[in-house]
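**Q** What follows is a predicted structure for the sequence shown.
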Amino acid sequence: MTAHYTAVATADGRDGRAVSSDGRIDLAVAVPREMGGSGEGTNPEQLFAAGYAACFSSALTAVARASRQDVKDVAVTAEVGIGGDLENGFGLSVVLRVELPDELQGETGRELVGRAHQVCPYSNATRGNIPVELVIE
């Protein structure tokens, strides 16, 4: 694969900073309170959720446009869970909640969401690696 774009970011752990090479991202990273941390910053799961939601929404727009469907009122919410332990390893799970307008509820919407899941780079990267549940709302 030839990359059309390469993002570069550096982080110094779950309690530190994450900075992109262009400086657009420069933020505190912290372990969530639910995992015993301070919660005084964002965390990798939030960043992954934001990226996956944005990417999936873009993929959905592309496949809808190709089939002449209007998805301008669509919203995608990604819920990224983390679990496990040091002994057995940690893992992620994802629920993608896709809010479709009334006219795209039913088979047409399911088809568009399914096609988006086939072309989205995040979906392709996670397929077979972590559970991803698609929920149409």
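**A** Alright, I've got the coordinates.

**Q** Please make it C-alpha for all contacts and neighbour counts, starting now.
**A** Fine.

**Q** tell me the SS of the residue nearest to L92 when sequence neighbours are not counted?
**A** Of all residues not flanking L92 in the chain, I82 sits nearest, at 4.6 Å (CA to CA, 6 or more residues apart in numbering). Classification of I82 by DSSP: H, G, I helix; E, B strand; the rest coil places it in strand.

**Q** and I82, how far is that from E99?
**A** I82 sits 24 Å away from E99, taking CA to CA, to the nearest Å as the criterion.

**Q** Comparing the two, which residue is more hemmed in?
**A** Taking neighbours as other CA atoms under 10 Å, I82 and E99 compare with E99 leading, 18 against 13.

**Q** what about versus this one:
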Amino acid sequence: MKKTLYTADATATGGRSGHVRSADSIIDLAMSVPEGLGGKKGATNPEQLFAAGYASCFQQALLVVAGKQNEQLDPASTVQCSVTLFQEGEAYGLSAVLHVDLKGMDAQKAQDMVTKAHEICPYSVGTRGNMEVELQVAGQAIGADTASAAQNA
């Protein structure tokens, strides 16, 4: 049974060169095409907002996984998300790389936690099968075999 926990509302006007505002006005930002594609400085873009949301959400998923394993993450642990906008023929798409650094944690344990977090993170669940997402732990990509093995465990 699906249980709604929260719904966020935001409104955009003017597309990539417009404005976004959340219903509670906490987000109230000028938007622009990325500067490297001819956009202006001082404005954000959808890819930056997606990267920020995914990184934050994935970090929370790691905290949940750690809690279930009676582990505590180093407060300096980080998740950095790189979102790429690309064009393929007439269509546009996104891909993401999650760079996870679980400070001071054994590499194998860190990979296991990242793979488990990828299974429960709402952004990971929502993008699964829809866009390429690469997981990296301390600079090393987690191969498909590692991720599949953890999924089946």
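**A** Thanks, I have it. The model shown is predicted, which means the values in this text are computed figures rather than measured ones.

**Q** picking up where we left off before, now do the same contact list for the alignment partner in the second structure of the residue nearest to L92 of the first structure.
**A** Correspondence of I82 of the first structure to the second structure, assessed by TM-score structural alignment: L85. Contact analysis of L85 of the second structure by CA atoms under 8 Å, 6 or more residues apart in numbering lists 47, 92-95.

**Q** Distance of the residue nearest the centre of the first structure relative to I82 of the first structure?
**A** Compute the mean C-alpha point of the first structure, and by CA atoms, centre = their mean the closest residue is Y52, 1.7 Å away. For Y52 of the first structure, the distance to I82 of the first structure (CA to CA) stands at 15 Å.

**Q** mean shift of the biggest helix by length in the first structure relative to the second structure?
**A** The single longest helix within the first structure, with elements called by DSSP state H, is helix 44-66. Helix 44-66 of the first structure, aligned to the second structure and superposed, deviates on average by 0.3 Å (mean CA distance after the TM-score superposition for the first structure).

**Q** Show where that helix falls in the second structure, residue numbers please.
**A** Under TM-score structural alignment, the match for helix 44-66 of the first structure is residues 46-68.

**Q** starting at the chain centroid, how far to that stretch?
**A** Centre-to-centre, stretch 46-68 of the second structure and its host chain are 6 Å apart (CA atoms, centre = their mean, to the nearest Å).

**Q** Okay, helices next: where are they in the first structure?
**A** When secondary structure is read from DSSP H, the first structure shows helices at 44-66, 107-119, 121-126.

**Q** For the shortest one, buried residues please.
**A** Spelled out, that is helix 121-126 of the first structure. 122-123 (16 or more other CA atoms under 10 Å).

**Q** same thing with stretch 92-110 of the first structure?
**A** For stretch 92-110 of the first structure, a neighbour-count test (16+ other CA under 10 Å) marks 93-100, 104, 109-110 as buried.

**Q** just curious, which of these is nearest to A62 of the first structure?
**A** Top of the list for closeness to A62 of the first structure, among the buried residues of stretch 92-110 of the first structure and by CA to CA, is G109 at 13.6 Å.

**Q** Looks like the closest one contacts V98 (just checking).
**A** No: look at G109 of the first structure against V98 with CA atoms under 8 Å: they stay out of range, at 9.5 Å.

**Q** For these two, list the residues in contact with both.
**A** Contacts common to G109 of the first structure and V98, judged by CA under 8 Å, 6+ apart, are I136.

**Q** I'd say M31 of the second structure and R16 touch.
**A** Yes: the pair M31 of the second structure and R16 qualifies as a contact (CA under 8 Å) at a distance of 5.6 Å.

**Q** Neighbour count for the two, which is higher?
**A** More crowded of M31 of the second structure and R16, by other CA under 10 Å: M31, with 23 against 18.

**Q** Aligned against the first structure, show me the partner of the more buried one.
**A** Using TM-score structural alignment, M31 of the second structure pairs with V29 in the first structure.

**Q** follow-up on the earlier one: shared neighbours of M31 and R16 of the second structure, anything?
**A** Counting by CA under 8 Å, 6+ apart, the shared contacts of M31 of the second structure and R16 are 45-46.
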